[in-house]
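Student: pasting the sequence and the predicted model now:
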Amino acid sequence: MEEEFKSPIRSSDLVENMLIRAVLQGEYPPGSELPPERDLAAKLGVGRPTLREVIQRLERDGWFTVRKGQHTLVNDFWREGNLNTLVNIVQSSEEVPEDFIINLLEVRSVLAPAYVKDAVHSCPAKVVAALTEIDELKDAAEVFALFDWQLQIKLVYLAKNPIYRLMLNSFGAIYVQAARRYFMIRENRQLSRQFYQDLLAAAMASDYQKSERVTKEVMEAVLRNYKNQVSRRRMLEEGFDNETMERMGR
């Protein structure tokens, strides 16, 4: 982190990302104070006006509290933040933490049944059109990741509530990144293919209640599978063998 700070930076966006990473990585933990403006600007290699602009911008997103005559306070961003805070985390992270992805999947398991139901209720024919090529879908992680993302985008645009669109649009990069990892496992691709077929049948019958039900079931299964994948990977890193993990149900 120190080496990154010593590099001369002129873009306020880069400075913003580096400050966020410093908070996320614990260099400036919640409850601590940022260094004096002059020192921090020199450390970042930018002018004080640029730094001041960035800190004010991040204050609006819940990262900092600027106090007159005192050092800037680092907030607990999970308490003080907003939707922009989540976008900040995604955009500034080279690799999004798995626990963060799990949290997003938990949110999606609540939202997706609602916007899928809304889409099928409003435009069943367009939902059918979005699913017509599932039989030709190549059995590969990259293909499934991109198809699933494009399908979710189409569904939220067919739903009535524009908030769904704003939320999903904010997480395109992390969605595809996590989906590639998830779809590396063949059983997960099979689960999603079955979901696409079930959703197609529901849309063809204009059965929006069934579409809500099958979406809820698959989202819960995806969340459960992803948690198991993460748990298994961590256990392997800790030295557990496959036989032990199988006995533990991993």
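Tutor: Happy to help now that I have it.

Student: every contact and neighbour count from this point should use C-alpha atoms.
Tutor: Will do.

Student: looking at the protein, which residue ends up farthest from its center?
Tutor: residue 69 (37.1 Å; Cα atoms, centre = their mean).

Student: I'd like the distance between that one and residue 37.
Tutor: 11 Å (Cα to Cα, to the nearest Å).

Student: putting a second one here so we can go through both:
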Amino acid sequence: MPFQKIVMPTMKELFVRQMENMILSGELSAGEQLPNERDLAAQMNISRTVVNSGIQELAKNGFVCIVPRKGTFVNDFLRQGNLGTLTSIFHHSGRQFDLSMLTALMEYRSINEQKCARLAAERHTAEDLKHMFELLEQLETCCDPEECAEVSTRFHRAIFIATQNLIYPLMYNSFQEMSLAVTRILFRHIPLSHVCSAMRAVAEAIAERDADRAEALMSEHTVRCSQILLEQYPFGSAGTEAGGQAET
């Protein structure tokens, strides 16, 4: 069994992690002003450089708002957050899902994957189709879990790219880490062959430009996956961690 290298977090990472924990736990409330950088550095026994860099990252991830000449304020992240906020919340939970986050993610994926299957059927190019079926064949023959995960990710992205809509594949990439974590859980309860069969049916409908059928098949697949996940909730810790099998 290969062992992974142990990497110590930097002071900036520790600072950001502590601040995120305080915000997510409610210890720092929305609208609250943080101490200035000098005072914060002194209280936490770190350099102002670390504080400044960490505050910038917190702002980028939607946790705080920097107001020139006034200071730094804690955001209401549900109203002012972004995808970086969501990723940080996922990491804060130890890369595990509570029921509300799992349900929210599956609802989001279901709606978007159905729509993208329809658009891909209507708009795909010959090159899109060629790439999609090449990836599908790789998925059907791969055995290594990590390879399956990588190929499946590229296959789903290929459908999103085939929509010819710039936003869809970029949004897909943004949710990739959480989608992979969910898929590792799912693949403990559904055979890869079943997923491949469902995805081949979707790909064939896309190839035939049958948008209604492509959307319906993707809907059937995503609903089934959601049902399986909800039936198996709560999961064991091994199934919720990043790293593992394939994405559906």
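Tutor: Here it is on my side, so go on. Bear in mind that the values here come from a model prediction, so they are computed numbers and not experimental data.

Student: please state their TM-score.
Tutor: Once the chains are laid over each other, their TM-score by TM-score structural alignment, normalised by the length of the second structure reads 0.71; 225 aligned residues with a Cα RMSD of 3.4 Å.

Student: quick revisit: the residue farthest from the centre of the first structure in helix, strand or coil?
Tutor: coil (DSSP: H, G, I helix; E, B strand; the rest coil).

Student: next, the contact list for it, please.
Tutor: By Cα atoms under 8 Å, 6 or more residues apart in numbering, the contact list for residue 69 of the first structure is empty.

Student: helices of the first structure, start to end?
Tutor: Using DSSP state H, the helices of the first structure run over 2-6, 12-24, 37-44, 48-60, 77-80, 83-92, 98-122, 124-130, 141-158, 162-169, 172-182, 186-204, 208-237, 242-247.

Student: could I get those helices as a markdown table with mean neighbour count and distance to residue 31 of the first structure?
Tutor: Listed next are the helices of the first structure as a markdown table, based on neighbours: other Cα atoms under 10 Å; distance: least, Cα to Cα, whole Å:
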| stretch | mean neighbour count | distance to residue 31 of the first structure |
| --- | --- | --- |
| helix 2-6 | 11 | 21 |
| helix 12-24 | 18 | 11 |
| helix 37-44 | 16 | 17 |
| helix 48-60 | 16 | 14 |
| helix 77-80 | 14 | 10 |
| helix 83-92 | 17 | 17 |
| helix 98-122 | 19 | 21 |
| helix 124-130 | 18 | 48 |
| helix 141-158 | 18 | 37 |
| helix 162-169 | 14 | 28 |
| helix 172-182 | 17 | 28 |
| helix 186-204 | 18 | 41 |
| helix 208-237 | 17 | 30 |
| helix 242-247 | 11 | 39 |
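
Student: can you get me a residue count around the residue lying closest to residue 10 of the first structure once chain neighbours are set aside?
Tutor: Computed as Cα to Cα, 6 or more residues apart in numbering, the closest residue to residue 10 of the first structure that is not its neighbour in sequence is residue 46, at 6.0 Å. Counted with other Cα atoms under 10 Å, the neighbours of residue 46 of the first structure add up to 19.

Student: my guess is residue 46 of the first structure contacts residue 14, does it?
Tutor: No - Residue 46 of the first structure is beyond contact range of residue 14, at 10.6 Å (criterion: Cα atoms under 8 Å).

Student: can you tell me how far the residue nearest to residue 10 of the first structure sits from residue 54 of the first structure?
Tutor: 11 Å.

Student: what sits against the equivalent of residue 220 of the first structure over in the second structure?
Tutor: Superposed on the second structure with TM-score structural alignment, residue 220 of the first structure falls opposite residue 223. Counting by Cα under 8 Å, 6+ apart, residue 223 of the second structure touches residue 110.
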